[in-house]
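In: sequence first, predicted model second:
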Amino acid sequence: MEITPLIWLITIAVTIAFFVYEFFAHVRTPHEPTVGESARWSAFYIGLALLFGVVIGAVWGWDFGGEYYAGYLTEKALSIDNLFVFLLIMTGFAVPKKYQQKVLMIGIVIALIMRGAFIAVGAALIDNFSWIFYLFGALLLFLAYRQAFSHGESDPANGRFMKFVRRHLAVTEEYHGDKLTVKLDGKRFVTPMLLTIVAIGFIDLVFAVDSIPAIYGLTNEAYIVFTANAFALMGLRQLYFLIGGLLERLVYLAQGLAVILAFIGVKLVFHALHVNELPFINGGEPLLWVPEIPIWFSLLFIGATIAVATVASLAKTRNDDRKKDRSRIEGEPVIHADDETKR
């Protein structure tokens, strides 16, 4: 896949332009987006991402197009999981609804910058060290285990990192608009808004460690890795307000992502064995009999896993709601007709 410096420059410039437009058109003036506004922009960004995949397929071939779609689906799913943690953080810091857009926007920009750095490092490692696939594969298998069994066990707003920050900074108890710092009685304080952004930035770093090895398990092309990440993050702010209530109903999202990460981890290990150069494995020779998982199978597997996790989550939460309603009805005292007449 031949990507010239000019194409890279145009892609990065257009990506920055989208985020600048988002800030001035939607985020600069604090407000809570309506469902209609969020739905329209979410549909626009998702449609744009799908259309870009067609462009990649038409220009560079559909093998690369398939890699892009598989990467985009994976990164979008991981980004939705990221949104769930953002929700926990903003709930923990009690961020007013009208200021949540600004927090999300800054968090998304930080995420893109961090992922861009990880993409550059990952590309350099892959170009120079084929054994990095073993490391990425092992990392993804560990992250899959953590995703499946440790998700949601800690409060990001009150974790060790945030306690450390609070000990070393003077923090106000109340918000002062959307200001990050405020001067009170001649002393400079940071506001909970800044703490929220710091917490989200720290979480972005953690998620970058998850997402970049995952997508490098689907493609070796840094351009596809970057654009899939950029499109997955575009529209994430609107999606937060659109499916905010639905996030809490996706109870099996963590398990679904764990399956995806484990699958990509195995795929990476298979690829590492297929291009092996480590002297203590098969004498440094590739194990050509090890199968390479094709991208079409990866795309189908990832899509099916996300669909199953979503349907199973909604079915479970719907069933739980019915049980709660039934328990509430059965627990209420029965009012007889005679009693009602006496009233």
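Out: Sure thing, it's come through.
In: all contacts plus neighbour counts: C-alpha atoms, from now on.
Out: Noted.
In: all helices for this protein, in order.
Out: 5-22, 35-60, 62-92, 100-128, 132-150, 160-168, 192-216, 222-233, 236-242, 244-247, 253-274, 295-331, 337-342 (DSSP state H).
In: alongside the first one, take a look at this:
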Amino acid sequence: MPILWISFAIFVALLLFLDLFVLNAKDHVPRTREALAQTAIWMSIGLAFSGVIYLAYDNGWVTSDQLPRTAMINYLTGYLVELSLSMDNVFVIAVIFGYFRVPAKYQHRVLFWGILGAVFFRLAMILAGVYLLEQFDWMFYVFGVLLLYSAYKMVGKGDEVHPAENPVIQVVKRVVPVTHEYHGHDFWIRLHGKLHATPLFVALVMVETTDIIFAVDSIPAILGITTDSFIVFSSNILAVLGLRALYFVLSSMIDKFGLLKYSLALILTFVGIKLMLHEVWHPAEWVSLTVIFVTLTGGILLSLLRKAPTPHPPDPTEIREPTEVPDI
């Protein structure tokens, strides 16, 4: 078991190294074709890893009673849940970048370090969630209610983002001085002998805290599929790793997916009910995968078929490099 975890950690570290120092060694604005190609690569890796899951559970690399086929389906379901919920995260990230006027060529750098931090935070949250479910049966109901409430919020007013009012920014300002100008892609800079944070670092902190908030929904959702910590972690992380490329694909046309939030709410509702009925309702693994896939696909298709509204978040490729940022 530890060998599998260590091997996966090395695999993820290798992917991150290739992403930052090979594919995106130079700061640049990813064009649509490049973003689509990278998204396809990340999704291919995520889907292909289901084969590794099958082999791991078939050859006894993991101590588990799950059949290899069951483990593979649970992985794919968890991957699809996290990937679908990440789409909602894209809109919030676009708002954050738009507010701070983050230069488009530095946005990938912020997303990279934000997701690197998310790997560690999510590992801690997943292990804690699995422990709570194994030790306290009533936590199934707590997580179920949490998902139902999240679904309600998603179809309600939604979460409005007001970066200037965010307490995280206020905390950063109290701890370290923050410059009002960007200094290339640097998060920190020394001015007059004193270390200052740049607006890029503040944007990074905002993205990181936003991911933690979204993980409060997505991790219980995957735990509603399986409590196998390796499947939960691997499916979660491989889906999140593709979020950077997915952001550059979706952020400029997020207004075209207006009905997607209803699909995501239905997915959260389905998993929430499944958690609350865990003692009496045990649908086959393929049922959960089918319901989530059909619901997500239906939301995307219906969104594309309807006429999109006029307002939309800023296209990251149209954001010009500023000299100052507001309200920091």
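Out: Good, I have the coordinates. Here the structure is a predicted model, which is why all the values come from computation and not from measurement.
In: now for the aligned partner of residue 120 of the second structure in the first structure, how many residues are close by?
Out: Correspondence of residue 120 of the second structure to the first structure, assessed by TM-score structural alignment: residue 113. The local packing of residue 113 of the first structure (other Cα atoms under 10 Å) involves 16 other residues.
In: equivalent analysis for the one 4 residues further on, please.
Out: The burial metric for residue 117 of the first structure, expressed as a neighbour count using other Cα under 10 Å, is 13.
In: ok, now residue 112 of the first structure?
Out: 21.
In: nearest spatial neighbour of it, skipping sequence neighbours?
Out: residue 230 (6.7 Å; Cα to Cα, 6 or more residues apart in numbering).
In: distance of the residue located most distally from the centre of the second structure relative to residue 180 of the second structure?
Out: Taking Cα atoms, centre = their mean as the measure, the residue most remote from the mean C-alpha position of the second structure is residue 192, 38.1 Å away. Computed with Cα to Cα, to the nearest Å, the distance linking residue 192 of the second structure and residue 180 of the second structure is 15 Å.
In: looking at the helices of the first structure, which is nearest to residue 178 of the first structure?
Out: helix 192-216 (6.7 Å; Cα to Cα).
In: for stretch 7-25 of the second structure, which outside residues touch it?
Out: 109, 112, 234 (Cα atoms under 8 Å, 6 or more residues apart in numbering).
In: can you mark which positions in that stretch are buried?
Out: Buried residues in stretch 7-25 of the second structure, counted by 16 or more other Cα atoms under 10 Å: 12, 16, 20.
In: look at whatever residue of the second structure lines up with the residue nearest to residue 112 of the first structure and say how many residues are nearby.
Out: In the second structure, the residue equivalent to residue 230 of the first structure is residue 237, according to TM-score structural alignment. For residue 237 of the second structure, the number of neighbouring residues by other Cα under 10 Å comes to 24.
In: relative to residue 252 of the second structure, how far out is residue 237 of the second structure?
Out: 24 Å.
In: next: residue 228 of the second structure.
Out: Taking Cα to Cα, one finds residue 228 of the second structure at 36 Å from residue 252 of the second structure.
In: do residue 128 of the second structure as well
Out: Residue 128 of the second structure is 36 Å from residue 252 of the second structure, by Cα to Cα.
In: next: residue 219 of the second structure.
Out: In terms of Cα to Cα, residue 219 of the second structure sits 27 Å off from residue 252 of the second structure.
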